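Peer 1: predicted model and sequence below, questions to follow.
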Amino acid sequence: MEAITIKDIARALNLSTSTVSRALRGSYEINPDTKKLVLEYAEKVNYHPNPIALSLKENKSRAIGVIVPEIANHFFSQAINGIEAEAYKRGYHVVIFQSHESYERECSNIQHLVGRKVDGVLISLSGQTTHTGHLLEIQKRGVPLVVFDRITNDIETNKVIADNFQGAFQATEHLILNGRKRIAHITSPSLLYTTQERLEGYKAALAKYGIIFDENLVRYCGFAPEEARQVIFELLDTQKPDAIFTASDRLALDSFAAVKAQGIRIPDDVAFIGFTNLGVAHLLDPPLSTVVQPAFAIGKTAAEILLDTIEKKQNASEIRTIKIATELNFRQSSK
């Protein structure tokens, strides 16, 4: 028995093949009643699209590009899992590049992806990225783009992020309600959107409880492994915080280890909480309190939006910023 084709469905329903094709993709351009009719008939006759034929017919690669700062970062590995899950479900391959926090490398990654003729790009910006010309260029070429986690407001495109402000607010409030008043904040480079949002959440919680913001308790760290240790040693020596709130996986582990190396008791002397997706947080001694980003959901949602744009299920002119709630895991380190 020969496989059912789009032409067969079009002939049976007295519709054009282009209408059937768009209806099967869920295009917003197709009348809902027509879309329902086509989908129900396709299911009835057990229609399955031929991905190779689709690729040739639509002049598409059926591949999307993903650029992240570092795959080894637990957040990004989980986000990629979410991206791949959605892409696989919808018949797309995923091409992954790492920027390694380099703007120059990020630009090179973009050029490679465009050269490979991917159908769209998902990107989380590097720690050095302050200009968006390379992103504007692919938009001019008509390549759909979604920015996730590390976003920028300098470009109009769809964005998917965690609710960084609320997560930081709740973490800081938790420390305050447990009696802490000199709460240090160890965070990433100040130009990052996530850094700015988490700092604002931290400051808002202090203000709510009448604690004056002290900029001497905030420290910005680059990406060198030893830098966080040096920062925390200096902070502990000069500022005497009674709590520490860190803003990333790497900073959480480096700062936690540095505090322990100083012989400081957690949480007796210094309470500790991280904004992290560490899978081993509960295995640390004491178990680490965390604000967990919904990494898988962020990746999956970003992929959904990108693929909907590629397949014209979403109007390309509809620009959205989606915030996904964080999850709070309070353990012994912050009590």
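Peer 2: Great, that's in hand.
Peer 1: okay, CA-based contacts and neighbour counts for the rest of this
Peer 2: Fine.
Peer 1: which residue packs closest to residue 154, ignoring adjacent ones?
Peer 2: On the basis of CA to CA, 6 or more residues apart in numbering, the spatially nearest residue to residue 154 that is not a chain neighbour turns out to be residue 132, at 7.0 Å.
Peer 1: let's bring in a second one:
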Amino acid sequence: MPNKKKVTLQTIADHLGLTVHTVSKALRGLPGMSEQTRREVIGAAGRLGYRTKEQERGMAVERIPIYSSKPRRFAFVVPHSGLVFIHQKLYEGVQARLAEFGHKLEMLFAPPDAGSDAEFDEWAETYGLLYTDGLFLTPMISARTEERLLRLSVPKILLNYPPPAAQVDSVIWDVSSAVYQSVQYLLANGHRRILYIGDIRLHRGFRMRWQAFQEAMASAGMSAEEDRHLTRAGSKDLYTRLLSDLLIREKPTAILSGLEHDLAWVYYGCSLLGRRIPDDYSLIGLEHAPNAHLPDLTRPELPIKEAGVRGADRMLWRLSNPNLPYEHIRLQGGFHKGATVLAIGKK
């Protein structure tokens, strides 16, 4: 890899087989190329450690140290239950950004929730958490373990929605905006009977999706009572029965699947009734990434890796500004207008 201080636009252009002009336009957000090319340029610039003068000026304004006199060590804490896609993408974002500055990131699994305070303290001591330069706390860590982690006297970035009055900086992709985008797109295509599917109790982000759905519907002059939607988890048999009952009773024209792991059950439940997507029901899914089985699913784009990058910036900012107020940052993504939504009248 080239010396980061010597990386130029020509370096990136040679690396990708593009012209310097194309690379420059991509990094400045100018038109004239595909979004795929733009993403490749931005990704290569990040890997090679290239920053535009505007980026360096922006980091200086935010008081983010570009150079460090020593490498720092950070811990990335994931749930005891194991990794899912969002943890992997967040880790990639945080790790890539910290590596630009010569810092190290270590992934740790949180201790079991059932453990005592003494067992938690022993775990924290074993992995030297109090001697790290900071902690990144990921989604789906149990509430009790998260509370214990938040009490540790080291800088922390919560890559999740913060609990009420939590004294911590947070960075997260904005699921509320994603739900609003979804409802607005369905409304623009003539759908008024929209069925929401997704557990609303297990995690804070899940509840926020449901609340955003209620607010988006209310803003369009419609209500969203919980008993008219599928908002709880259950066994396969219970889930499919509830879904079938709602499809028959409520007669929706569109379905908004708020959780990615429900998508397969939506298709299964529809098939039991002999119904098809999008011919009988239009569908939007809040997927964390493009679905290999449904590559053209209509969906809001959730900037998960970008949240990791931004979280790393916020950690470096916090180290340089320990006495400034806590900040909560939400990143809004775009919207993919796929093939699973049909306009009313075109079915």
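Peer 2: Cool, the structure landed. Note that the structure is predicted; figures quoted are calculated from it, not measured.
Peer 1: related to what we said a few turns ago, so the residue nearest to residue 154 of structure 1 sits against residue 156, correct?
Peer 2: No: counting by CA atoms under 8 Å, no contact exists between residue 132 of structure 1 and residue 156, whose distance comes to 10.6 Å.
Peer 1: ok, back up a step: so what's the residue count around the residue nearest to residue 154 of structure 1?
Peer 2: Residue 132 of structure 1 sits with 15 neighbouring residues when counted by other CA atoms under 10 Å.
Peer 1: relative to residue 125 of structure 1, how far out is it?
Peer 2: Spatial separation of residue 132 of structure 1 from residue 125 of structure 1 under the definition CA to CA, to the nearest Å is 10 Å.
Peer 1: quick check, central residue of structure 1?
Peer 2: The C-alpha lying nearest the average C-alpha coordinate of structure 1 belongs to residue 149 (CA atoms, centre = their mean; 3.4 Å).
Peer 1: residue contacts, the aligned residue in structure 2 for that residue?
Peer 2: Residue mapping for residue 149 of structure 1 onto structure 2 gives residue 160, with TM-score structural alignment as the criterion. When contacts are counted by CA atoms under 8 Å, 6 or more residues apart in numbering, residue 160 of structure 2 touches 137-139, 170-172, 205.
Peer 1: at 10 Å instead, please
Peer 2: Contacts for residue 160 of structure 2 were tallied using CA atoms under 10 Å, 6 or more residues apart in numbering; they are 136-141, 169-174, 204-205, 307, 328-330.
Peer 1: the helices in the stretch 51-200 of structure 1, which residues?
Peer 2: Listed in chain order, the helices of the stretch 51-200 of structure 1 (DSSP state H, counting those that start in this stretch) span residues 51-58, 74-89, 103-115, 133-140, 164-177, 193-208.
Peer 1: return the most buried member of these.
Peer 2: When you average the neighbours per residue for each of those (mean count of other CA atoms under 10 Å), helix 164-177 leads with a mean of 22.
Peer 1: residue 58 of structure 2 belongs to a helix, doesn't it?
Peer 2: Yes: according to DSSP: H, G, I helix; E, B strand; the rest coil, the state of residue 58 of structure 2 is that of a helix.
Peer 1: and it, how many neighbours?
Peer 2: The local packing of residue 58 of structure 2 (other CA under 10 Å) involves 12 other residues.
Peer 1: ok, back up a step: mutual contacts of residue 132 and residue 125 of structure 1, please.
Peer 2: Shared contacts of residue 132 of structure 1 and residue 125 (CA under 10 Å, 6+ apart): 103, 152.
Peer 1: and residue 102 of structure 2, what's its match in structure 1?
Peer 2: Across the alignment, which pairs residues by TM-score structural alignment, residue 102 of structure 2 is matched by residue 91 of structure 1.
Peer 1: what's the local residue count around its match?
Peer 2: 12.
Peer 1: show me what contacts it?
Peer 2: If you count contacts by CA under 10 Å, 6+ apart, then residue 91 of structure 1 has 49-51, 62-63 around it.
Peer 1: please, a ChimeraX command that selects the buried ones among the residues you listed?
Peer 2: Applying 16 or more other CA atoms under 10 Å to these leaves a buried subset, and the ChimeraX line that selects it is:
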select :62,63
